[in-house]
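Visitor: Predicted model and sequence below, questions to follow.
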Amino acid sequence: MGAVRTPIDRRRLVLLCAAVLACTGVLAQEPPTSAPFISRGRGFDEQGGAALYANVCAACHQPDGRGAVGAAAYPALAGNKNLASADYLTSLLFNGLRGMPPLGRMMSDAQVADVINYVRTHFGTSYDDPISAADVKAARP
């Protein structure tokens, strides 16, 4: 038996969706734009590259940095040649790419530098030209 669609059903669906979005806080959130996003209390509390990676990045890129394929494709960081450029990672964190949101906009300059330096010195890579918080600040959109 097919579903009966009436204007009331659509209205209830819209109200239900609005209620769910309101309860999850999605309707009240502003999109991240820059460093002031952090001052509104929506940044990450983790300090240090290892903690940031473990609690923010590893869910997609995996704890070992090998990435994953499933509902989406999460690129491997292990042995990734793109990690040679700290500027590439800075741009990626601020602008996002494909399914990756611009998470760097929710981090302080020091947090961005810490996670970039961590990723560039783990997972089979060892780039010895760290990025500083000042470099990140200069690159922040």
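Guide: The structure has been received and is ready for your questions.
Visitor: From now on I want contacts and neighbour counts done on CA atoms only, so please keep to that.
Guide: Noted.
Visitor: I8 - how many residues pack around it?
Guide: 9 (other CA atoms under 10 Å).
Visitor: name the element it belongs to?
Guide: helix 7-24 (DSSP states H and E).
Visitor: From the chain's centroid, how far away is that helix?
Guide: Its chain's C-alpha centre and that of helix 7-24 lie 28 Å apart, by CA atoms, centre = their mean, to the nearest Å.
Visitor: go on, stretch 95-108?
Guide: Using CA atoms, centre = their mean, the offset of stretch 95-108 from its chain centre is 4 Å.
Visitor: Alongside the first one, take a look at this:
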Amino acid sequence: MKKSKSQTAWRLTLAAFLCLAGSTALQALAASDASNVPLSDGWRFAEQDGESLYRASCQGCHMANGEGAAGAGRFPPLADNPRLASAAYPVYNVLHGLHGMPSFGKYMSDEQVAAVVNYTRTHLGNRYLDAVTTEDVKKLR
């Protein structure tokens, strides 16, 4: 049975998509030190400090240094990101998601959300020193 040009083009597009997705995932895995990343038990994140939470929940898409990625999808950079100047912006996004970013609100406590947002806002080239509190997170939950 002969394939139509549109079927062939669709299959080539799908193959390219899968290659790019695999490439992005492999880059993230290669950039991380998987030997010391704890696995969470159950459906909530076990990690408590901001760096560990970043590595467990953010690094897979936004990359180890926060540079973001493009390929199968677009993952905006967090490094040197002026949108993080408003503390409410990343808190809301972590809690509720945005565009293709999933919601992490049901998987993290208020303390964990504050920790990962504070880490992101004070690392990766960002220098926003007004710390997010658990009360800030509760207000946006």
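Guide: Structure's in. What do you need? Just so it is clear, the model here is predicted, and its values are computed rather than measured.
Visitor: returning to that earlier point: residue range for the helix holding I8 of structure 1 in structure 2?
Guide: Under the alignment (TM-score structural alignment), helix 7-24 of structure 1 falls on nothing in structure 2.
Visitor: and what of stretch 110-122 of structure 1?
Guide: Using TM-score structural alignment, stretch 110-122 of structure 1 pairs with 111-123 in structure 2.
Visitor: Quick one: distance of the matching stretch to the chain centre.
Guide: When C-alpha coordinates are averaged (CA atoms, centre = their mean), stretch 111-123 of structure 2 and its chain have centres 12 Å apart.
Visitor: before we move on, the earlier item: which residues of structure 2 does whichever helix or strand comes after the helix holding I8 of structure 1 align to?
Guide: Downstream of helix 7-24 of structure 1, the first helix or strand assigned by DSSP H and E is helix 36-37. Under TM-score structural alignment, helix 36-37 of structure 1 corresponds to no residues of structure 2.
Visitor: neighbours around L52 of structure 1, how many?
Guide: The number of residues near L52 of structure 1, taken as other CA under 10 Å, comes to 21.
Visitor: That one contacts E46, correct?
Guide: Yes - in this structure L52 of structure 1 lies within contact range of E46 using CA atoms under 8 Å: 5.5 Å.
Visitor: Relative to H123 of structure 2, how far out is the residue nearest the centre of structure 2?
Guide: By CA atoms, centre = their mean, structure 2 has its centre lying nearest to C58, at 2.8 Å. Distance, C58 of structure 2 to H123 of structure 2, by CA to CA, to the nearest Å: 13 Å.
Visitor: With S57 of structure 2 instead?
Guide: On the measure of CA to CA, S57 of structure 2 and H123 of structure 2 end up 16 Å apart.
Visitor: Just the helices from structure 1, written as ranges.
Guide: Secondary structure of structure 1 (DSSP state H): helices located at 7-24, 36-37, 49-52, 58-61, 86-95, 109-120, 133-139.
Visitor: In the fifth one, which of the residues would be classed as buried?
Guide: Right, the one you point to is helix 86-95 of structure 1. 86-87, 89-95 (16 or more other CA atoms under 10 Å).
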